[in-house]
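Visitor: A structural model of the following input is requested.
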Amino acid sequence: MNEPHPSSEPLGPGMMLGQGKYQVVSLLGSGGMGDVYLGRHLALDREVAIKVLRSRTGLSSTEALARFRREALLASRLEHPNVVRVLDFDQENGTAFIVMDLVRGDSLFERVAGTRLELDDLIDIMEKVCAALEAAHQAGLLHRDLKPENILLEPFESTPGLIEERVKVCDFGLAKAYTAEAAANPNARSLTRVGEVSGTPEYMSPEQARGERLDPRSDLYSVGTILYHLAAGRPPYTASSAMAVLMRHVNYPVPRLREAVPEADPRLERLIMKAMAKEPSDRFQTAAELRSALLSLHSSAAHSTQTPQS
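Guide: From the prediction side, this is the model:
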């Protein structure tokens, strides 16, 4: 068997993978670590998503493969309705690939492009993202690259004639194993090398921008940046370069939502300010706590719109 390595050539329709188990149908898109294809599991006659490790990653083949394998192994440990499920990891003629559930629908990035979400819609989506993070953190995993592109919205018919959406968090390509003991021990060997910066600048925590050791509160900061983006129609920090954006996360005050959107709910502004606090100790401490705070906005908003009884 050939040692798997990053693929430099796109896969053509009809190509077989996994010793004839999977057939490539078409290219769906590209991410930071690989190309994603629509595929078919032939024995089950089922559509799947196939992510193939691409050579243009900026990493050596050994590093890229190790990170790709880690994505498959870590994500396969998560069984949660709001996490895209990993079904298989294999290699064919030296090409490494991951097989995942196919999610048909828009990304949150596509949904929010050029617009802002209403408070109820924002809460409905992001409380499910928090539920997915809660499961990941309880399993000892950090996402480390949470952003609107990695949140998928899949329509489904919940009852005849009623279309709802499933929220799915995907792309654990930068996920890391985490233990509270390791985070509390500054002398412990870190799974994230000090000085290593990976992620998407617009949604990265200050400690991630500095290349420091991370814990679940870094993911919660990312949730705060996404909440701001959904409510304001743009990320909280923008600049002419990625480095400038990172430095704003580190050095600039948390932007106030109502300066960008004067009519925004002040309770949402306060929630975002807490989620994006510069010091992790000043943030929500768990995904469950942040989810509860979001849901309280939902119920408070509903309560405040009721007509007082005479």
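Visitor: all contacts plus neighbour counts: C-alpha atoms, from now on.
Guide: Noted.
Visitor: Give me the neighbour count for Arg104.
Guide: 12 (other C-alpha atoms under 10 Å).
Visitor: For it, list the residues it contacts.
Guide: Taking C-alpha atoms under 8 Å, 6 or more residues apart in numbering, we find Arg104 in contact with 153-155.
Visitor: Could you look up the SS state of it?
Guide: The three-state label for Arg104, taken from DSSP: H, G, I helix; E, B strand; the rest coil, comes out as coil.
Visitor: Now list the buried members of the contacts of Arg104.
Guide: 153-154 (16 or more other C-alpha atoms under 10 Å).
Visitor: The contacts of Arg104 in strands, which ones?
Guide: Per DSSP state E, strands hold the following members of the contacts of Arg104: 153-155.
Visitor: and the longest helix for the chain?
Guide: helix 119-138 (DSSP state H).
Visitor: List the contacts of that helix.
Guide: By C-alpha under 8 Å, 6+ apart, helix 119-138 touches 78, 80-83, 142-143, 151, 167-169, 178, 216, 219, 223, 227, 230-231, 286-288, 290-291, 294-295, 297-298.
Visitor: Now tabulate the contacts of Arg104 in CSV and tack on distance to Glu212.
Guide: Below are the contacts of Arg104 laid out as CSV (distance: C-alpha to C-alpha, whole Å):
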residue, distance to Glu212
Leu153, 32
Glu154, 35
Pro155, 38
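Visitor: Would you mind checking which of the contacts of Arg104 is nearest to Pro253?
Guide: Pro253 lies nearest to Leu153 out of these, by C-alpha to C-alpha, at 31.5 Å.
Visitor: From what I see, that closest one and Leu102 are in contact.
Guide: No. Judged on C-alpha atoms under 8 Å, Leu153 makes no contact with Leu102 at a distance of 11.8 Å.
Visitor: do you know how far Leu214 is from Asp106?
Guide: In this view, Leu214 and Asp106 are 30 Å apart by C-alpha to C-alpha, to the nearest Å.
Visitor: Those two: who's more crowded?
Guide: The residue with more neighbours, out of Leu214 and Asp106, is Leu214; 20 against 14, by other C-alpha under 10 Å.
Visitor: so which helix or strand takes in the more buried one?
Guide: Taking DSSP states H and E as the definition, one finds Leu214 inside no helix or strand.
Visitor: To compare with the earlier structure, here is another sequence to fold:
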Amino acid sequence: MFQLLTDFVKSAEMHMKLGTVVQDSIARVKPGIIIDAETRELPDEFVYHEFDEPELKPLVKMIQSLTDAKSITAHAFCRDVCNVIINKVTNEVRREATALLKSEFSTSMKRVILTVYALELPALRCTFEKAYASEVGLDEDRKSKKKETSRLLIQVATTLSAGIRRALQTHLDEVYSTESICAMVNKLKIKMKTKNEQQWRTRIANELLSSLDATQLADSIRQACKGHLNEVHNAFTVSLEQLCVLNSELTKPHEQLKVKMRDVFVPMVADLKVRGYALQYEIKYGKLKVGSKLGEGSRCRINECKAAGNWPCLPSKLAVKVVASEDKLGRKNESWNETMVTLHCIRSIKFHENLLSVYGWVIPRPGKLYIAVEKVKTDLQSLMEGASLELTSRIRMASNVASGLAALHKQGIIHGDLKPQNILVKFDESSGWSALINTCKPKAIFAPTALGEPFHIAPYLYEDSKRQRVFGDVYAFGMLLWFLCDGNCRRPDVYDKYTTRETMKIAVAEKAIRPKRPEECDSALWGLMKQCWMEEKRLTLDDILERLGI
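Guide: A predicted model of the protein is given here:
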């Protein structure tokens, strides 16, 4: 706003318009000043010795030589007319100049003010108002932003108006100083031989008015505006710096508390609730008996379900995920807390055909957790390694993932680790391959995969891997879509030389390197991928579903 106003005030266009405003204003008040001069009542007597100031003695002598002291007191008359001129010209020029400023920059100022208010930051708005509209008193019960903006706009113009008034008065006081009046009276003494009071009055008023220079007055107004704007901008800058320091100090403990809640208190509470739910599931459905091993990862093991009591599915349709709080060497399993938080979140998830069903869990003994999940034999990465699928099948699975992810987001849940290994797939004779999102998997976004260093990680996660944002899932979906369209079960070749977390951070977060367009990818899908990787686009899963035609 400061730059906007100062550029306008300094412009040649503004100088020309101000000069015209000043000339028109003087022309409008001139007839009234002449009438005032001709009709002004003055004392019948004037005692010269009352003015003992040395600078007034030459003027007193001139008065005595020009006219009769009983009929008119030249000094009093000149000074009175000067005061009339100062008041009338100041008021008229200030009013017209303020109107000019308001009309010229009102549209741009409204845009700036609305931007400040749109930030919904009361402290910043208060700082802005205090600097640019120092006396503004906005009602707490505001009817509308339009009314609020209009009021602030008027107040900004009013503060400029006060500066213009001071500048005009200062300039006119210099024009009509005692020395200048002496010089003018001396000039009139040479020019005028008449002692006719009426003529003398009119001539004095005209001479005083002719002393005004519209260009100089316009320059005074411009300088006053620039000075005022510099003053309020400096005040705003200082206040803003103080606000930033205060905000920084206030947010430090808040951020520390948030981190502590996320990393310590939330897992503790989740652990207690998961244990309570485990007891409810065991009372309701009975125990789970584990059969042969189906697969094993670094953090958990997947087993057949040997017996399932009264659980919702037959044992043949269940798999049991086994998680231990410690590994075989007695070291704490880092995924234990993550698993507790995940179970607490997914317990409220409504059934969706593209989300892995989790039926419940039990704790057979301390430090051991059995989770009953829908049995799915393979994941997307394993399928792509061993089979060549048509593009239509791959795009259908991408649509399945988008649909499941949208369901999670609508329930306020961020998946946080969307990659091929976490997408499970199953085959149906009638519909072919379909995909499900594995919702029962601790987040391990930086864990190396069979393909190498993961490439689905959004740039901001390299700074804070536990921060949950919709953009993280959207970005990862864009990478999954690339993986499916490429069809070769590999990392993008642009990341071939980036083989560690640190180098991937450089590539993704600092250099903003993104994969190249897959050969089988059409323009629409390629455009969708690129937008998924652009944070400023702020795509939602509903946008993605619409683009995929779902």
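Visitor: Of the contacts of helix 119-138 of the first structure, just the buried ones, PyMOL syntax please.
Guide: Selection of the buried residues among the contacts of helix 119-138 of the first structure in PyMOL, burial being defined by 16+ other C-alpha under 10 Å:
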select buried, resi 78+82+83+142+143+151+167+168+169+178+216+219+223+227+230+231+286+287+288+290+291+294+295+297+298
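Visitor: Tell me which of the contacts of helix 119-138 of the first structure fall in helices.
Guide: The members of the contacts of helix 119-138 of the first structure that map onto helices under DSSP H are 216, 219, 223, 227, 230-231, 287-288, 290-291, 294-295, 297-298.
Visitor: Pretty sure Leu18 of the second structure sits against Ala218.
Guide: Yes. Leu18 of the second structure lies in contact with Ala218 (C-alpha under 8 Å); the separation is 5.5 Å.
Visitor: re the thing from before, columns distance to Glu63 of the first structure on top of the ones in helices among the contacts of helix 119-138 of the first structure, output as TSV?
Guide: Output for those, formatted as TSV (distance: C-alpha to C-alpha, whole Å):
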residue	distance to Glu63 of the first structure
Pro216	24
Asp219	23
Val223	28
Leu227	33
Leu230	34
Ala231	37
Ala287	30
Ala288	34
Leu290	34
Arg291	35
Leu294	38
Leu295	40
Leu297	43
His298	44
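Visitor: With respect to Phe68 of the first structure, which of the residues you listed is nearest?
Guide: Distances from Phe68 of the first structure to those, taken by C-alpha to C-alpha, are shortest for Asp219, at 20.2 Å.
Visitor: mind listing what that closest one touches?
Guide: 133, 142-146, 205.
Visitor: corresponding residue for it in the second structure?
Guide: Mapped onto the second structure by TM-score structural alignment, Asp219 of the first structure lines up with Asp473.
Visitor: Leu290 of the first structure now?
Guide: The pairwise alignment with the second structure assigns Leu290 of the first structure to Ile544, based on TM-score structural alignment.
Visitor: repeat for Leu108 of the first structure
Guide: Residue pairing (TM-score structural alignment): Leu108 of the first structure is matched to Leu380 of the second structure.
Visitor: From what I see, its match and Leu418 are in contact.
Guide: No. Leu380 of the second structure is beyond contact range of Leu418, at 11.4 Å (criterion: C-alpha under 8 Å).
Visitor: Pick out whichever of these two has more residues nearby.
Guide: Taking neighbours as other C-alpha under 10 Å, Leu380 of the second structure and Leu418 compare with Leu418 leading, 26 against 22.
Visitor: in the first structure, which spans are strands?
Guide: Using DSSP E, strands in the first structure cover 16-17, 22-30, 34-41, 46-53, 86-92, 95-101, 106-107, 141-142, 151-159, 162-169, 176-177.
Visitor: can the ones you listed go into TSV with extra columns for distance to Pro266 of the first structure?
Guide: Formatted as TSV, the strands of the first structure follow (distance: least, C-alpha to C-alpha, whole Å):
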stretch	distance to Pro266 of the first structure
strand 16-17	52
strand 22-30	38
strand 34-41	40
strand 46-53	41
strand 86-92	39
strand 95-101	38
strand 106-107	27
strand 141-142	30
strand 151-159	25
strand 162-169	26
strand 176-177	34
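Visitor: so which of these comes closest to Ala184 of the first structure?
Guide: Smallest distance to Ala184 of the first structure across these (C-alpha to C-alpha): 14.4 Å, for strand 176-177.
Visitor: Onto which residues of the second structure does stretch 71-78 of the first structure map?
Guide: The aligned range for stretch 71-78 of the first structure is 342-349, by TM-score structural alignment.
Visitor: ok now the matching stretch, how far from the chain's centre?
Guide: 33 Å (C-alpha atoms, centre = their mean, to the nearest Å).
Visitor: What lies in contact with it?
Guide: In this structure, residues lying in contact with stretch 342-349 of the second structure by C-alpha under 8 Å, 6+ apart are 270, 273-274, 358, 360, 408, 411, 413, 439-442.
Visitor: count of neighbours near Tyr277 of the second structure?
Guide: The number of residues packed near Tyr277 of the second structure is 19, by other C-alpha under 10 Å.
Visitor: who's in contact with it?
Guide: Trp361.
Visitor: quick one: which helix or strand includes it?
Guide: Element membership of Tyr277 of the second structure, judged by DSSP H and E, is helix 266-285.
Visitor: Among the contacts of stretch 342-349 of the second structure, which one is most surrounded by other residues?
Guide: Neighbour max across the contacts of stretch 342-349 of the second structure (other C-alpha under 10 Å) = Thr439, 25 neighbours.
Visitor: Would you mind measuring from that residue to Pro492 of the second structure?
Guide: Applying C-alpha to C-alpha to Thr439 of the second structure and Pro492 of the second structure gives a distance of 25 Å.
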